[in-house]
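Student: Prediction below, plus the sequence it came from.
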Amino acid sequence: MTTHYLTKLLRYRAWADQLTYGAVAALPEGAAEATRATIFGNMLGTLSHTYVVDDIFQAHLQGRSHGYTSRKMPEPLALNELWLRQQAMNDWYLAYAQALSPAQAAEEVSFQFIGGGDGRMSREEMILHVVNHATYHRGFVAEMFYQVPAKPPATDLPVFLRDVSQP
């Protein structure tokens, strides 16, 4: 995968996150924190999980310890604080990917999974993972919109490519 495609995917991710966080913020008060039938409890918990995984993989890419013992946030953050952190994280990943040489992107990094066990992925695979992981969990959040009831934003890659992406 070229740096061009990694950065395009990361720009897509940032765009989709912006739409999602904006739509969640526009919901009636308490809707993001309302208990839902989902693994992370609610919309905010799901978005928090995505951020935690981003933070974990950032640490792997930087060769440092992340300090997490769970894939959940230790203490819940308010939506606006989480959004500020997510934007900074998205910016970091984009800058990181833009600076990678092809050899660096292909370099494999060893790490330990939170649940135990050894992991090994290339840097580009890790970046692809955080993009794909966020897309997966935005789908959970979109499904929860219908429980509000509300219509979620369209955050599909083809919509991004049609409306936003530049070559």
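Tutor: Great, that's in hand.

Student: switch to C-alpha atoms for all contacts and neighbour counts from now on
Tutor: Noted.

Student: which non-adjacent residue is nearest the residue most central in space within the chain?
Tutor: Using C-alpha atoms, centre = their mean, the residue of the chain that lies closest to the mean C-alpha position is residue 134, 3.7 Å off. Distance criterion C-alpha to C-alpha, 6 or more residues apart in numbering; nearest residue to residue 134, sequence neighbours excluded, is residue 50 at 5.9 Å.

Student: same for the helix or strand hosting the one you found, what does it pack against?
Tutor: For residue 50, the element it lies in under DSSP states H and E is helix 43-62. With contacts taken as 3 or more C-alpha pairs under 8 Å, 6 or more residues apart in numbering; DSSP states H and E, helix 43-62 sits against helix 79-99, strand 108-112, helix 123-145.

Student: Comparison target below:
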Amino acid sequence: MDARSHFETLARYNRWANRQLCDVAAQVSDAQYREDRGAFFGSLRGTLNHILAVDRLWLERIEGSGPKPSSLDGILHDGFAGLRAAREAEDERLLRVASQTPAERFGSTLAYRSTEGEHYELPFAQVLTHVFNHQTHHRGQAHTLLGQFGLKTPVLDFVYFLLESR
């Protein structure tokens, strides 16, 4: 499998997993959505906003344009409906980036500045891998929060996406 196909598959999985998670998150009350449950970003609201903020930050670095959040813990969308719509749009953007990136770029280096202004250079493919891994990590935290509310949480394992996508 070439790099582009690999990352397109990860982008489709990412969109699938986020939709599954959002379908369940839509069942919580606004109070539950905002309740600080002791997660790394406090609440379901904080966790889902963090994922979106980091995606936007990395995609701005990759594309050189687009929204660029000023912090990793800011609330980009206060209510769930707005966040869900933004999540859908960002997942489509991520899929577009994966599918339209020239093949040679996957072997290149991405130079960027951290939120503190420090200059870094990392292999582009590894940065893109980080974007997907970061979402998986924090989606797991959101998944736990949903379970704490007594909701039936979805199975989000990559293999189930592959089986469903055949």
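Tutor: Nice, I can see it. For clarity, every value in this text was computed on a predicted model and none was experimentally measured.

Student: Contacts only, for the residue nearest to residue 134 of structure 1.
Tutor: Taking C-alpha atoms under 8 Å, 6 or more residues apart in numbering as the contact definition, residue 50 of structure 1 lies against 133-134, 137.

Student: Switch the residues you listed over to JSON lines; also include distance to residue 88 of structure 1.
Tutor: Listed next are those as JSON lines, based on distance: C-alpha to C-alpha, whole Å:
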{"residue": "133", "distance to residue 88 of structure 1": "17"}
{"residue": "134", "distance to residue 88 of structure 1": "15"}
{"residue": "137", "distance to residue 88 of structure 1": "19"}
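
Student: got the contact list for the residue of structure 2 most remote from its centre?
Tutor: Distance from the centre of structure 2 peaks at residue 104, with 24.3 Å (C-alpha atoms, centre = their mean). The contact partners of residue 104 of structure 2, taken as C-alpha under 8 Å, 6+ apart, number zero.

Student: Now do the same for it: its match in structure 1.
Tutor: With TM-score structural alignment as the criterion, the equivalent of residue 104 of structure 2 in structure 1 is residue 103.

Student: The helix holding residue 50 of structure 1 vs structure 2, average distance?
Tutor: Compared with structure 2 after fitting, helix 43-62 of structure 1 deviates on average by 0.6 Å (mean C-alpha distance after the TM-score superposition for structure 1).

Student: returning to that earlier point: element containing the match of residue 104 of structure 2, please.
Tutor: Assigned by DSSP H and E, residue 103 of structure 1 belongs to helix 102-106.

Student: Show me what counts as buried in that helix.
Tutor: When burial is assessed from 16 or more other C-alpha atoms under 10 Å, helix 102-106 of structure 1 yields the following buried residues: 105-106.

Student: so which of the helices and strands packed on helix 43-62 of structure 1 is the most packed in?
Tutor: A comparison of the helices and strands packed on helix 43-62 of structure 1 by mean neighbour count, using mean count of other C-alpha atoms under 10 Å, puts helix 123-145 on top with a mean of 19.

Student: what's that one packed up against?
Tutor: With contacts defined as 3+ C-alpha pairs under 8 Å, 6+ apart, the packing partners of helix 123-145 of structure 1 are helix 3-25, helix 43-62, helix 102-106.

Student: what's the average distance of the longest one to structure 2?
Tutor: To tie it back to what came earlier, the one meant is helix 3-25 of structure 1. Mean deviation of helix 3-25 of structure 1 from its aligned counterpart in structure 2 after superposition (mean C-alpha distance after the TM-score superposition for structure 1): 0.4 Å.

Student: Output the contacting helices and strands for that helix.
Tutor: Taking 3+ C-alpha pairs under 8 Å, 6+ apart as contact, the helices and strands that helix 3-25 of structure 1 lies on are helix 79-99, helix 123-145, helix 157-163.

Student: any idea how far that helix is from the chain center?
Tutor: With C-alpha atoms, centre = their mean, to the nearest Å as the basis, helix 3-25 of structure 1 stands 9 Å off its chain's centre.
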